[in-house]
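Asks: Below is the structure, and that's it, no one-letter string:
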């Protein structure tokens, strides 16, 4: 996971923001953060597509869990079995956050 991209996203997002193509959320959770792109559900709910849990370790974070309820079948990945996949999908999500606000490193 690119820590420089993470710091850029962390500095430019807080809470849930309704932007052009969906909802973008960054929130603190116990021991780290959750980063999520959310799509509107049929009942006004917001479904993660995906939601990634990041664990804070010193000055860095690392992805430990990924959940995507908009895929079929639903994705529930953990770092034990799927570390490489979670890393790749985390970088893709960070890029999406950076692109939507036209940020640059």
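Replies: In hand now; what should we look at? All values reported here derive from a predicted model rather than from experimental measurement.

Asks: Please count neighbours and contacts with C-alpha atoms only from this point.
Replies: Will do.

Asks: For the residue nearest the centre of the chain, list the residues it contacts.
Replies: Centroid-nearest residue in the chain, with Cα atoms, centre = their mean: residue 35, separated by 2.9 Å. With contact taken as Cα atoms under 8 Å, 6 or more residues apart in numbering, residue 35 is in contact with 24, 25, 26, 27, 51, 52, 53, 54.

Asks: Next one for the comparison:
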């Protein structure tokens, strides 16, 4: 009979509607999770950019201080520093001599 067919169609539509709503909720939750992750990465990226900028400023300051110290002859230039004093190397040093053995 037609009423049974209509009821079955209504049940099918209700079931499909329920599945569609579940999928919508899952999609919305996934989108929300992706947006949170994107925002977290953006915050981390911004923090890293600020840290890089601070390190670059610090590096520039240190380079200026080094150049000034070299200009004022407080720090010798690398090539002259090596000429004035040898670099100590454990390979060039001899171990201390052992005391002579005594027989008792």
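Replies: Yes, it's here. Since we're looking at a predicted model, the values are computed, not measured.

Asks: where does the TM-score land?
Replies: These two chains, once laid on top of each other, score a TM-score of 0.22 by TM-score structural alignment, normalised by the length of structure 2; 26 aligned residues with a Cα RMSD of 2.4 Å.

Asks: Could you find the closest non-adjacent residue to the residue nearest to the centre of structure 1?
Replies: Nearest residue to residue 35 of structure 1, sequence neighbours excluded (Cα to Cα, 6 or more residues apart in numbering): residue 26, at 4.7 Å.

Asks: Secondary structure class of the one you found, three-state.
Replies: Of the three states, residue 26 of structure 1 takes strand according to DSSP: H, G, I helix; E, B strand; the rest coil.

Asks: So what's the residue count around it?
Replies: Residue 26 of structure 1 is flanked by 21 other residues according to other Cα atoms under 10 Å.

Asks: again, but for residue 15 of structure 1
Replies: Going by other Cα under 10 Å, the residues that sit close to residue 15 of structure 1 add up to 10.

Asks: contacting residues for it?
Replies: Contact analysis of residue 15 of structure 1 by Cα under 8 Å, 6+ apart lists 25, 26, 27.

Asks: residues touching the last one, list them.
Replies: Put plainly, it is residue 27 of structure 1. Residue 27 of structure 1 touches 14, 15, 33, 34, 35, counting by Cα under 8 Å, 6+ apart.

Asks: Could you measure from it over to residue 3 of structure 1?
Replies: Using Cα to Cα, to the nearest Å, we find residue 27 of structure 1 at a distance of 17 Å from residue 3 of structure 1.

Asks: Tell me which helix or strand residue 26 of structure 2 sits in.
Replies: Assessed by DSSP states H and E, residue 26 of structure 2 sits inside helix 2-71.
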